[in-house]
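Peer 1: sequence unknown, structure follows:
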């Protein structure tokens, strides 16, 4: 033993008791002879490891997992610091035998170089850090896995998908990606609580996991959706797998603390790389397929395939979206006026304002072309805001005219739209009394209390409320009274054929009679011939609108002395 080694080992017993109580042991390693010298209580740190396995670096290395050469590698790869020694720190596992548990070791110390500049001697401390290792592993697991189901989280699922796509491209194989969505999970939340819904999610994950092949990858994509990578999967394999997953989710109820819950799931899938070559395409197309499955029937399966009509419509949507935004910025949104006349006198009662958009080439897009796309792409609020400004400005400039304004369902509950209308009403006193706001029947039945609050605020400005396309939905007349509706506009689909259809005649006449008894005014839309107009007048319909009366025009159809004839609401 060298003089330096003797000095160190003589000092070891002085601190060995303290180190042992901390689960630590000190060592000196003579690398030239490979001899390991430990503090006296090393047996307390490694109780199941024989002394022979601790006597040399080579013998100790046989116990190390996963890399046996980790200690020598750490020394040889550290930059030399000089005479004070070069510090190092490593972690590794030690297993006394194949059946023994793995002990995680943290080793820290320093080494000194010999005359050749290579490590000649190392000294330091080892300590057991199983608890910290377990905690680190748990944190790593939480970073990679969903805490509820234990499956991969979204980020790592997408990373696995990217790796699989690269693999299929390199080896010219195929795989499938599925999105599995639990149907009506919100209903379970509402009926039983979120804890029961969580139990359902966890059980569905277990059932899917039980039907996976080796190599398939499952992850939780979002709240009620799982993503599944089926490696080396043909289209036939995908269909068989989907039916297997649907059946195991559907066929047995899920036991929960609140009782058994019946669950179904829908699946959307895409074949990779045939129909998708990157993660964005894969996920988007799997989503499309899942949405298609849910629209068709809950608990069904759909595979994404190219669709020429869908792609063409998307190109149109992109073009029209750009045109709408540009037209809004360039003030090319305009309104046209369609007359609504009294059924008996044929005098104008008010004018319905319909949106128009002037295109760069001079063509004009009509309301159906604009509104459908704007609603689908979330632009309708901007369009409704602009139309509101134009309508209020026209009412302010034409004090003897009444105008009606259609607003979309989304705008009904838009606080910004309400703020705008309040500001405009206050800026132009009296204008609200000549404004009729038309809301669809669908909106009226969505949330009766919210809609009633919206209606009340408008009525405080003296405005009238009309229900558009009445008869197409399921609004009861009781709800109309509850809302304080002034006018119902009978859906033109029932009006246009009353001269030929006895069923339509009975339906429209009944609506008019009920509305009259409740003192609600009626407007018949799509009146196209004189015979229909006479019938409506005789049945007591208050106003008519349609091709017989006149189509919408961008020119103001009223004169300076025009008088509106709409009576006050009953």
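Peer 2: Perfect, thanks for sending it. If you're wondering where the values come from, they're calculated on a predicted model, not measured in any experiment.

Peer 1: drop to CA atoms for contacts and neighbour counts, all remaining ones
Peer 2: Fine.

Peer 1: need the contact list for residue 324.
Peer 2: Counting by C-alpha atoms under 8 Å, 6 or more residues apart in numbering, residue 324 touches 357, 370, 374.

Peer 1: and the residue nearest to residue 113 when sequence neighbours are not counted, how many neighbours does it have?
Peer 2: Spatial nearest neighbour of residue 113, chain neighbours left out: residue 119 (4.3 Å); criterion: C-alpha to C-alpha, 6 or more residues apart in numbering. Number of residues near residue 119 (other C-alpha atoms under 10 Å) recorded here: 22.

Peer 1: Pull up the gap between residue 119 and residue 308, please.
Peer 2: The gap separating residue 119 from residue 308 is 70 Å, by C-alpha to C-alpha, to the nearest Å.

Peer 1: need the contact list for the residue lying closest to residue 459 once chain neighbours are set aside.
Peer 2: Closest residue in space to residue 459, ignoring its immediate chain neighbours: residue 465 at 7.9 Å, by C-alpha to C-alpha, 6+ apart. The neighbours of residue 465, taking C-alpha under 8 Å, 6+ apart as the test, are 436-439, 455, 459, 484-487.

Peer 1: looking at this, residue 465 is in a strand?
Peer 2: Yes - per DSSP: H, G, I helix; E, B strand; the rest coil, residue 465 lies within a strand segment.

Peer 1: take the one below as the second:
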């Protein structure tokens, strides 16, 4: 027998083992085991991924819901706080009932179906209400005492009433001595803060609520169940800190035993926190269903290795598609939220926040490439009058049309934004020469100056523009915007419908204005005011028929200050009312003294400011002045502007009727500059209308001004009113007005405003002499 070589025997054994593994049963079993391992390994991995993704999405969704809920709550609380501040402000300057009534008439109070407002005395008595304010004995509640003793917004615990559970917000009403003289309180149903969500967002056991600093819920909602006053315990301190702040942590809620992805946010401006929780079990139920589905499919796939690839491919495709859809939805939602956050909802222009970003970016680029750019600050002239006379809908239509015209007036590379109200800004990048800004400003003025059709009527609205240059006029956003705003107000002071560049002199004027305001508070006490009297003369005879009392300020350091410099300041700080009361009494007393000295009785005209006209003590002040001085009411004439008349026609008619019943004459000043019509003017019991000096100034050169002047005189003649022309300075103006049968005139062509003694001498010198005016 032949022996086999050892090496050959080793090779044969190796081949035998290899062939054994290649046999069908072994190979199939091996492939089956390998396939089953792959199937179940992949299945376990996919199900874990689904659960992990679902958990992460739920945690992220909880954060998104919290962001939305926090924004809504802050907006609601700001509106509530703004309402309280507004009521408190008006209550400090007039009686609570009058303040509440006025705010209600101006639609500045929230709807009474949702909110009720009350002004309470320090003892808790109701002084004025808006809506059904149901709280009994408010003085017994902690929030009332806190509001009474602290200058901040206070919030009550939930209080049960017959109409449900309410939350009460309050602020103290300060007196002149900074002591609380009452409380303004606002009541809102507790459900108001959690009623904006349905179960599609929160689920059946999702949580939503507001927590105060005492760790008690002011209102809490889980599913459809809403509760108040629920204690939360020291839950906030147990929240874990995660590496990713956009994901909500999973926490056990001890008050109802539910595990939720929880977000708690402390509100920066208010003593509250928002709580949002999405149930772990409820939100992951679809993922658990998917997990069971995957295991079932894996079990079926294990029967035959043929379906392994198809099943795994299907699961992978299904999972990838779910991920893509979820990601796409999140991207679309984020884009929508970002757009709404950075664009104005009315005009679709960038808003203040977005413009701030663009301005900062432009500053960085300008510094880097050593360039300069221009910033135009635009404000509509007399926009408030359109809102008051035509309504806010017409005002919104006007703002939208202004935005369209501005968009067509600037280049694509320029930035146009709306800051709010009737304020717009335009950023012109890369401006080598400041004079290149002027054509753009002219183009904007021309575009905005074209007629508008609002509520079936044609109007012309102009804009005033302030211009600043970077970095010359400011090296930061705040300075640049402030200086542009200052330049814009300078443009308004120069007659509106123009543009002005910023200069350091404007900043100096601003400081002088602050100094002026400080001195103005003591001017009345120090007897620094003076009255000058400008004669009104007859067109036919030239005789002096009356005088208009004009206020001057004899400042000890600045000298004589004209009204246009200090009257706006007095209007803003409320000093115009006591100053106007002094003018009224002084003018009446002067009229009586002139008569005692032998001068003939003269009509005394006194201007009323907008603030004086709406002051509730106006009629009493006039009665008291006439009674104290003994002046005949028929010699007193009050002048109000056409704009003041049109703000509230019904109230104006009531006031004018009261004045007429006293025997006082009424004149409408600056006639032709407002929006009144002949039919509207007929409602007002007035005696005279005064043609604005802006029409008289260009009377001999402007066909449009001549037409307006003739129309005003015709209106006065049709209504049997006395027509007075202001600002007559030349013989041409005088002769033209005389030909048009104007009744009286004022201006330098007749006489400038004079002190009382000089006017007395003038009247005496005219007696027996020719009264023909001279240029």
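Peer 2: That came through, no problem. On a predicted model such as this, the values are computed, not experimentally measured, just so you know.

Peer 1: Once they're superposed, tell me the TM-score.
Peer 2: The TM-score (TM-score structural alignment, normalised by the length of structure 1) is 0.51; 416 aligned residues with a C-alpha RMSD of 6.4 Å.

Peer 1: which residue lines up with the residue nearest to residue 113 of structure 1 in structure 2?
Peer 2: Matched to structure 2 by TM-score structural alignment, residue 119 of structure 1 sits unpaired.

Peer 1: related to what we said a few turns ago, identify, from the contacts of residue 324 of structure 1, the entry nearest to residue 279 of structure 1.
Peer 2: Residue 279 of structure 1 lies nearest to residue 374 out of the contacts of residue 324 of structure 1, by C-alpha to C-alpha, at 28.5 Å.

Peer 1: what helix or strand is that closest one on?
Peer 2: helix 367-376 (DSSP states H and E).

Peer 1: Where do the strands of the stretch 151-300 of structure 2 begin and end?
Peer 2: Taking DSSP state E, counting those that start in this stretch to define them, one finds strands in the stretch 151-300 of structure 2 at 154-155, 159-161, 164-174, 180-189, 207-212, 217-222, 225-227, 250-253, 258-266, 272-279.

Peer 1: Now tabulate those in CSV and tack on mean neighbour count and distance to residue 615 of structure 2.
Peer 2: Formatted as CSV, the strands of the stretch 151-300 of structure 2 follow (neighbours: other C-alpha atoms under 10 Å; distance: least, C-alpha to C-alpha, whole Å):
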stretch, mean neighbour count, distance to residue 615 of structure 2
strand 154-155, 22, 31
strand 159-161, 15, 38
strand 164-174, 23, 20
strand 180-189, 24, 21
strand 207-212, 24, 41
strand 217-222, 25, 41
strand 225-227, 14, 47
strand 250-253, 18, 57
strand 258-266, 22, 43
strand 272-279, 25, 39
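
Peer 1: coming back round to it: what helices or strands is the helix holding residue 374 of structure 1 leaning on?
Peer 2: Counting contacts by 3 or more C-alpha pairs under 8 Å, 6 or more residues apart in numbering; DSSP states H and E, helix 367-376 of structure 1 is packed against helix 308-329, strand 348-358, helix 380-397.

Peer 1: can you pull the buried residues of that helix?
Peer 2: For helix 367-376 of structure 1, a neighbour-count test (16 or more other C-alpha atoms under 10 Å) marks 370-371, 373-375 as buried.

Peer 1: How far off centre is it?
Peer 2: 23 Å (C-alpha atoms, centre = their mean, to the nearest Å).

Peer 1: do the same with stretch 107-125 of structure 1
Peer 2: Distance, stretch centre to chain centre, for stretch 107-125 of structure 1: 56 Å (C-alpha atoms, centre = their mean).

Peer 1: cool, and stretch 351-360 of structure 2?
Peer 2: Mean-position distance between stretch 351-360 of structure 2 and its chain equals 17 Å (C-alpha atoms, centre = their mean).

Peer 1: for the helices and strands packed on helix 367-376 of structure 1, which one sits closest to residue 149 of structure 1?
Peer 2: From those, taking C-alpha to C-alpha, the stretch that ends up closest is helix 308-329, at 35.9 Å.

Peer 1: Could you check the angle that closest one makes with helix 380-397?
Peer 2: Following axes from the mean of the first three to the mean of the last three C-alpha atoms, to 10 degrees, one obtains 40 degrees for the angle between helix 308-329 of structure 1 and helix 380-397.

Peer 1: Tell me the first helix or strand C-terminal of helix 308-329 of structure 1.
Peer 2: strand 333-342.

Peer 1: list the helices and strands that following strand packs on?
Peer 2: Other elements packing on strand 333-342 of structure 1 under the criterion 3+ C-alpha pairs under 8 Å, 6+ apart are strand 348-358, helix 380-397, strand 543-544.

Peer 1: Which among the ones you listed is found nearest to residue 221 of structure 1?
Peer 2: Nearest of these to residue 221 of structure 1, taken as C-alpha to C-alpha: helix 380-397 at 30.3 Å.

Peer 1: Would you mind getting the angle between that closest one and helix 367-376?
Peer 2: Computed by the same axes, to 10 degrees, the angle separating helix 380-397 of structure 1 from helix 367-376 equals 130 degrees.

Peer 1: Aligned counterpart of residue 272 of structure 1 in structure 2, please.
Peer 2: By TM-score structural alignment, residue 272 of structure 1 lines up with residue 470.

Peer 1: Could you report the separation of that match from residue 426 of structure 2?
Peer 2: Using C-alpha to C-alpha, one obtains 13 Å as the distance from residue 470 of structure 2 to residue 426 of structure 2.

Peer 1: what sits in contact with each of these two?
Peer 2: Taking C-alpha under 8 Å, 6+ apart as the contact rule, residue 470 of structure 2 and residue 426 both touch residue 375.

Peer 1: number of nearby residues for residue 764 of structure 2?
Peer 2: By other C-alpha under 10 Å, the residues close to residue 764 of structure 2 number 14.
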